[in-house]
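> structure here, sequence nowhere to be found:
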């Protein structure tokens, strides 16, 4: 059971709200991990139990919840905080549940910004934004989101933590495994942190 591997404070029996209301479906539980280790434990449990995990950030996008079968919603809203910000290098690393509004506010203190402008962009969490692969009209001048993600940490379906890419713009080590993750809607793993390139 989930209660055997996660703290009771990380598990709730709350009902789905927002765009999920009215679909007539409910998860077995909604979990709110506060660390990568708790995300990993939840995914290992799900794999062993035959339960689907659906990762959700701020809930701006509706994943395929209408499919049949057991599922648990994994909310990243407690995985918050900017881990590293180097204004001189124009790079920032934040946990996946950090809101883009908070990131934008921090960048503005150094007159920097992110060139992404889909509708309601500041309502998104960083991980949800990357998982859905949005960019907005500014991509024509600045390039797509995938061009500005330098690295990320994800937890795979079997609970392994994987570090992809890096935290600097000149990172050429190994294969580029970032791009398949961006826009994958969580199908390839749960994003737990992201490193981005900022603009002056």
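Ah, there it is. Because the structure is a prediction, the values reported are computed rather than measured.
> CA atoms for contacts and neighbours, from now on please.
Will do.
> can you give me the strands for the chain?
Using DSSP state E, the strands of the chain run over 11-12, 30-31, 52-56, 71-75, 82-86, 91-95, 149-155, 161-165, 190-197.
> buried ones in stretch 117-127?
121, 122, 123, 124, 125, 126, 127 (16 or more other CA atoms under 10 Å).
> likewise for stretch 174-184?
Quick answer for stretch 174-184 (16+ other CA under 10 Å): 178, 181, 182, 183.
> alright, now check it against this:
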């Protein structure tokens, strides 16, 4: 099994009785169940990240798979290329009794509509994120989120995980740019929310609810995004700082002096902690703004013009979740103090990556193996952190750190949209096997 399939986080969960109804005492191995669903629905089998998956060729075949999954009381998990399987609990694919069968939407791929200059694009869920980038570039537009691993990510996977890049500092979270979706509910019903153009968006914003739900509410089939203009010029900087806590204080000073910053992160390069950031927009405005940024930085920062785009992409890739064991979030007011407490307790070589616009801290692995012991710093930062999410940890530690009971509204929402309980929320729930 791939390492990404062994990593985990907490999310929505079914009640134990509901999960038992899905699994049943006679559950077969995941590969056997995938084969049974394939034979009954006519859907081809494939492989994603070392896992056997179903690969429907169109919406009709996807509906047939869901029908058979309901008939056989077998949970399924919609995926794209499988790059976001890190969201699953560590033992999600090791327990035959409740392992969901992945349904890959890679064949439901392609751009449906993109009119140059209109500022929107509509594509099927299995479309690679990198294809969308290439499609909008000739019209002088770009996607509203700069994400790591664009080549291995799909539109549906990005929206399902609710990912946003460091450039959310300028453009806001990705969910704010989702104009509409077409989804398939667990009973095979098609549902639409929003529209393809900004002027046509009406009704409830269910597409924003689906964004970040990890496929546990409905399966995304297609989505429309609002684009942003490609900037005339980019400029970036890099400033060595003594440590992460000092760097964050400096970052807040720069942010206050120049609110038009596009991105601002703290990262470690070899043995140095660097504050990196950049501007993007109209060339004349960027030139004026960079003078204010340099004055706020002080010291001797490096500045980049021709290499600004590469610097931004490198900083984004450095924040890929697959490189880290923990995801910590806090308010901006508490983040500097929290970073100081972390640095005092972590080995000096521990890699941290900080999105200074969101108060998000990624804590690196100690070696190559998942963490299996509750970290000593978890208790000391608990009051300052709004979230401590395990990324690469052992199953027992994951269960210990994850909340066990979903909120009432979450339970009602999940049961309302997926009454049969076949969309693989159990793959994200913290407890142990039933």
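Good, I have the coordinates. Only a predicted model underlies this, so the values are computations on that prediction, with no experimental measurement involved.
> circling back: now, the buried residues of stretch 117-127 of structure 1 that are in helices?
Secondary structure defined by DSSP state H assigns 126, 127 of the buried residues of stretch 117-127 of structure 1 to helices.
> which residues of structure 2 does the helix ranked longest in structure 1 align to?
Identified as the longest helix of structure 1 according to DSSP H is helix 36-49. Aligned using TM-score structural alignment, helix 36-49 of structure 1 spans residues 59-72 in structure 2.
> what's the answer for stretch 142-149 of structure 1, then?
The aligned range for stretch 142-149 of structure 1 is 171-178, by TM-score structural alignment.
> end to end, how far does the matching stretch reach?
12 Å (CA to CA, to the nearest Å).
> try stretch 79-90 of structure 1
Per CA to CA, the first residue of stretch 79-90 of structure 1 is 23 Å away from its last.
> how far does the match of helix 36-49 of structure 1 sit from the chain's center?
From the chain centre to the centre of stretch 59-72 of structure 2 is a distance of 27 Å (CA atoms, centre = their mean, to the nearest Å).
> show me what residue 187 of structure 1 aligns to in structure 2.
In structure 2, residue 187 of structure 1 lands on residue 216 (TM-score structural alignment).
> next, the buried residues of the match of helix 36-49 of structure 1.
61, 62, 63, 64, 65, 66, 67, 68, 69, 70, 72.
> between those residues, which is nearest residue 277 of structure 2?
Ranked by distance to residue 277 of structure 2 (CA to CA), the buried residues of stretch 59-72 of structure 2 are led by residue 62 at 43.2 Å.
> please tell me how far the nearest residue in space to the closest one that is not next to it in sequence sits from residue 16 of structure 2.
Nearest residue to residue 62 of structure 2, sequence neighbours excluded (CA to CA, 6 or more residues apart in numbering): residue 56, at 5.4 Å. Distance from residue 56 of structure 2 to residue 16 of structure 2, counting by CA to CA: 30 Å.
> what about residue 81 of structure 1, neighbour count?
Close neighbours of residue 81 of structure 1, defined as other CA atoms under 10 Å, add up to 16.
> report the separation between it and residue 60 of structure 1.
According to CA to CA, residue 81 of structure 1 and residue 60 of structure 1 sit 20 Å apart.
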